[in-house]
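Chemist: curious how this folds, go ahead:
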Amino acid sequence: MPRDPRPASDVSAATGLVGLAGLFGWLLVCRNWAAIAILLDLPGPREPLSGPFAALAAMLFSGLPMVLWAVLVDRVHRRPSTGIAWDRPRPLAAIVDITITKIAGLWATWALIGFTYCIARWYWEGQYVFAMEVIGAAAVPLFALSIPYVLWLDRVLVEPRDGAWHFGAMLVGREPFDPEQVRAHGRTWLVKGFFCAFMISILPPGWATITTLDLGEIGPDPVAWTRWLTELLFLIDVQIAMVGYLVTLKPLDAQIRSANPHLAAWVAALMCYPPFILMSGGGPLDYHFGTADWAYWFEGRTALLWVWGTVLVGLTAIYAWATVAFGLRFSNLTYRGVLTNGPYRWCRHPAYLSKNLFWWLSTLPFLVTTGNPNDAVRDTVVLGLVSAVYYWRARTEEKHLLAEDAKYRAYHAWMERNPTITRALGRLVGAATPRRGTVQPAE
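Modeler: Next up is the predicted model:
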């Protein structure tokens, strides 16, 4: 027994792994669909299932195993943090009025999100069009199924008057409501509305690439293998993350307990995603002017290409592992429990660290094809600013979590006491900045 045990994680390591197994199973079926269809004499195309709806189905094959494991093995539905008392259901008549008010709040929230989709032109261009089609098709079933679901859940919730109820009460005007609960409800659904549309929009391209690529054509090319493997790992990240954004259900203890209340956190996060992204081509933080990637600079040096490619794949694997470790609970700008296993055993922000290292090693911004040293300096400084944005994101996220949960404060303190990457980086940053006293975590 270690003398300084690591705080327990709210998500078991197995949850994400069974989801990953389900995703790989479906991926193998889709890649080999032509052979399967011929063997079983099935109607339809004799080609890989590479379309957008196969990419959507992948969420079922990755999400369902995670749900089953969480309920049947981890028994997350029995945790006090769900806010559910299964053994003390209320009579239906006792909660009908509460449920009606809550459904009014939910439906009004969804209507506002839908209105935003309608008036924001970027949702009707490029990859976002598919996301709008999916959300539009899901709208009617979502509205209809919300009625029996909320009625069922309100019977067993310890406190059924949640943020949706307070928003509904504000709209109906018959009962007093808490404005802070309304604001918290709005932040939660702003996260879901913004990121669900984005995540759905990026599912199909990666899926099509991975399901159709002929591995036999890659041969002994280290660059091709590196790009295929990183594409596969990014696919894993996107698929598991998408499940996390959708399955925010209290019976699974995967609800959004709070969305980040700090404006700085929202600014830091949104500048990394379209339509607000600053790092895209021609943007203020575009660090690619005159650059060529690692394969260009190391061309002809086969051994170095294999080594460099392996490092890039390893960094991407850490990035994907950081998402898989969340299981059903991945989401930006939210608190959904404390994660202390997987790569979070060694670093509080493994995804940000690995992603930024990948950008530095794959782009090599200090090498430019223009021959202009100003371009090299500019690209290097700008990529440094991009990394600073992610450092800012990490700090704002920690500010949120430290205020929310004593368990996260214990994890944060444990990371500071033990030899971890986070502690080493903290010492490095601290040595480069003036010391202004030590802030102790709140008890």
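Chemist: going forward, measure contacts and count neighbours with C-alpha atoms only.
Modeler: OK.
Chemist: hey, where'd the strands end up in this structure?
Modeler: In the chain, the segments counted as strands under DSSP state E are 258-259, 334-335.
Chemist: take those strands and write them to a markdown table, including mean neighbour count.
Modeler: Supplementary listing: those in a markdown table, determined by neighbours: other CA atoms under 10 Å:
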| stretch | mean neighbour count |
| --- | --- |
| strand 258-259 | 21 |
| strand 334-335 | 22 |
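Chemist: let me have those in JSON lines, extended by distance to T396.
Modeler: Below are the strands of the chain laid out as JSON lines (distance: least, CA to CA, whole Å):
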{"stretch": "strand 258-259", "distance to T396": "12"}
{"stretch": "strand 334-335", "distance to T396": "11"}
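Chemist: who does the lengthiest helix in the chain touch, helix- and strand-wise?
Modeler: Taking DSSP state H as the criterion, the chain has its longest helix at helix 179-212. With contacts taken as 3 or more CA pairs under 8 Å, 6 or more residues apart in numbering; DSSP states H and E, helix 179-212 sits against helix 13-31, helix 52-72, helix 92-119, helix 128-154, helix 163-172, helix 222-246, strand 258-259.
Chemist: recalculate using a threshold of 7 Å.
Modeler: Secondary-structure packing of helix 179-212 (3 or more CA pairs under 7 Å, 6 or more residues apart in numbering; DSSP states H and E): helix 13-31, helix 52-72, helix 128-154, helix 163-172, helix 222-246, strand 258-259.
Chemist: next, format those as JSON lines and append distance to A413.
Modeler: As requested, the helices and strands packed on helix 179-212 are arranged in JSON lines below (distance: least, CA to CA, whole Å):
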{"stretch": "helix 13-31", "distance to A413": "22"}
{"stretch": "helix 52-72", "distance to A413": "28"}
{"stretch": "helix 128-154", "distance to A413": "36"}
{"stretch": "helix 163-172", "distance to A413": "31"}
{"stretch": "helix 222-246", "distance to A413": "27"}
{"stretch": "strand 258-259", "distance to A413": "22"}
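Chemist: compare with the first, here's sequence two:
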Amino acid sequence: MPASAARQWINLTALAVVLLTLVALKAAQWADPLKGLLILLVAMALPIIGLEAWCTRHSGAGAVGPQARRRDDPDRPARVAIKLVGLLATYAAIGFAYWLLPLYRDGQAVVLITFVQMIAPPAVLVAPLYVWVADRRLGEPRDGCYMAGLAALGRWPEVNRDILRQYALGWLVKAFFLPIMIASAHEDLRWFLALDIGGFLRGYDFGWYEFAYRFLYFIEVFWAAAGYLMTLRLVGGHIRSAEPTLLGWVVCLACYAPFWGLLSRSYFAYDAGYPWGLWLADAPVVKHVWGVAILLLLAVYAWSTIAFGIRFSNLTHRGILTNGPYRWTKHPAYISKNLTWWLIAVPFAAQGGTAEALRQCLMLLGVNAIYFMRARTEERHLARDPDYRAYAAWIAEHGLFARARRLLAEMLGRRMAVGSPAEVREVSFVPSRRREG
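Modeler: Sure thing, here's the model as predicted:
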């Protein structure tokens, strides 16, 4: 198994700290979800950054590669100043877009802007020191931030446009997704802090399911928000590359607001309003098993995000994961998420007869197809990295689906043995080596 960019024990340690912090906030009757979100981010970041730095230092390699520290570099002060100009220009461009576009000005970015205003004073003080230290550690210090600074200063002949393009795409990803994730995490934390958990569990027949369902989504979206906030080069959480194809961007952005609202209403409205709880109302045992199955799949989905540590991000390459749920398949989040939609929507049991059930199933299959395209475009992007190619080859031989195919072949071989012993000997000694998916 190729090495993973993130260590599971570190991420699970951070998860334990976050859960303990949530318990403490609840016990203290904390009422400010925005400051509570900041506390949770610190509770997550400190163990990950601290333990990652400790592991990196003891492994003998720098956080951004085995590059030597350059102590004597007379160009560093000027270069760092240009990077700070580039960083300021980047923030100004994003802020202008949020101010200009009604989607962000009046809705999606309100929580993020308030959050940024809260953390701005310490961030402004820390930024020059961070850029200085990061510049010192880089093998090639003339990075995207430096190119953005040159462009902002009008020094276009010196700009490497490929580096600047990747830098701009990476920040475009953050600018699009961060308002969505921060707003969702803020709203979920507000719900959690205000909820009477005991009363909720006692007051509803399926309160345990309703609480666990939203809480798992809260943990997942909080972890994703943290990933977009902390693209830290010093601990290897920086963006290596952004999705290079238009198709990759289209199929990804289609799954998020505001685009998904249009698609789900007009093209993929697969939920006919027949909830699975009502469908199984007369079978309480099956209903509980069904609910547990949904929650287990959601737990895998949340784990798939937690496994990234501070590296989670759509449309970017920030290191190859090979452990956690990614030890079993290349796309555990997509598989588990799409399966939950089938269990929740039960389109195969839609009211209105066979034709309506078939129509609902086809629309949900359309949603599944979008995620299939997301998986394929991500694979093409990540396959530029030899580490991912090695990982994909390992999964093709040892992944969950490869093992399932081999097991199925063995079972079929045993059944064939009843009529022909020679056939089973042939099957037994020629193992399947088909690739996954």
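Chemist: and stretch 189-197 of structure 1, which stretch of structure 2?
Modeler: Under TM-score structural alignment, the match for stretch 189-197 of structure 1 in structure 2 covers residues 171-179.
Chemist: that stretch: average distance to aligned residues in structure 1?
Modeler: Compared with structure 1 after fitting, stretch 171-179 of structure 2 has a mean deviation of 1.1 Å; criterion: mean CA distance after the TM-score superposition for structure 1.
Chemist: contacts for that stretch?
Modeler: Stretch 171-179 of structure 2 has contacts (CA atoms under 7 Å, 6 or more residues apart in numbering) with 94, 108-109, 112, 225, 228, 315.
Chemist: show me what contacts M66 of structure 1?
Modeler: Residues in contact with M66 of structure 1 (CA under 7 Å, 6+ apart) are 15-16, 18-19, 327-328.
Chemist: by neighbour count, which of these wins?
Modeler: Greatest neighbour count in these, by other CA atoms under 10 Å, goes to L328: 32 neighbours.
Chemist: residue in structure 2 paired with that residue?
Modeler: When structure 2 is aligned by TM-score structural alignment, the residue opposite L328 of structure 1 is I310.
Chemist: touching, that match and G227? I think so.
Modeler: Yes: under the criterion of CA atoms under 7 Å, I310 of structure 2 makes contact with G227 at 4.4 Å.
Chemist: hang on, the earlier thing: of all the helices and strands packed on helix 179-212 of structure 1, which one is nearest R187 of structure 1?
Modeler: Among those, the nearest to R187 of structure 1 by CA to CA is strand 258-259 (5.7 Å).
Chemist: quick check: that closest one aligns to which part of structure 2?
Modeler: Using TM-score structural alignment, the residues of structure 2 aligned to strand 258-259 of structure 1 are 241-242.
Chemist: quick one: the matching stretch to structure 1 mean distance?
Modeler: Counting by mean CA distance after the TM-score superposition for structure 1, stretch 241-242 of structure 2 comes out at 1.0 Å.
Chemist: what does K35 of structure 2 align to in structure 1?
Modeler: Checking TM-score structural alignment: K35 of structure 2 goes with F53.
Chemist: picking up where we left off before, what's the match of strand 258-259 of structure 1 in contact with?
Modeler: Applying CA under 7 Å, 6+ apart, the contact partners of stretch 241-242 of structure 2 are 166, 169-170, 315-317.
Chemist: wait, which of those is closest to F215 of structure 2?
Modeler: Nearest member of those to F215 of structure 2, counting by CA to CA, is L315, at 25.6 Å.
Chemist: could you measure from the nearest residue to that closest one once chain neighbours are set aside over to R376 of structure 2?
Modeler: Closest residue in space to L315 of structure 2, ignoring its immediate chain neighbours: E243 at 5.0 Å, by CA to CA, 6 or more residues apart in numbering. Applying CA to CA, to the nearest Å, the value for E243 of structure 2 to R376 of structure 2 is 12 Å.
Chemist: please identify which of the two sits among more neighbours.
Modeler: E243 (21 against 13).
Chemist: next up, the contacts around the counterpart of I82 of structure 2 in structure 1.
Modeler: Superposed on structure 1 with TM-score structural alignment, I82 of structure 2 falls opposite T101. Contact partners of T101 of structure 1, counting by CA under 7 Å, 6+ apart, are 165, 168-169.
Chemist: next one: L298 of structure 2
Modeler: With CA under 7 Å, 6+ apart, L298 of structure 2 has these contacts: 216, 336-337.
Chemist: what's the match for it in structure 1?
Modeler: Using TM-score structural alignment as the criterion, L298 of structure 2 maps onto T316 of structure 1.
Chemist: before we move on, the earlier item: wait, which of the helices and strands packed on helix 179-212 of structure 1 is closest to S201 of structure 1?
Modeler: Nearest of those to S201 of structure 1, taken as CA to CA: helix 128-154 at 5.0 Å.
Chemist: quick check: the residue mapped onto F358 of structure 1 from structure 2 vs G50 of structure 2, distance?
Modeler: Aligned counterpart of F358 of structure 1 in structure 2: T340 (TM-score structural alignment). Distance, T340 of structure 2 to G50 of structure 2, by CA to CA: 35 Å.
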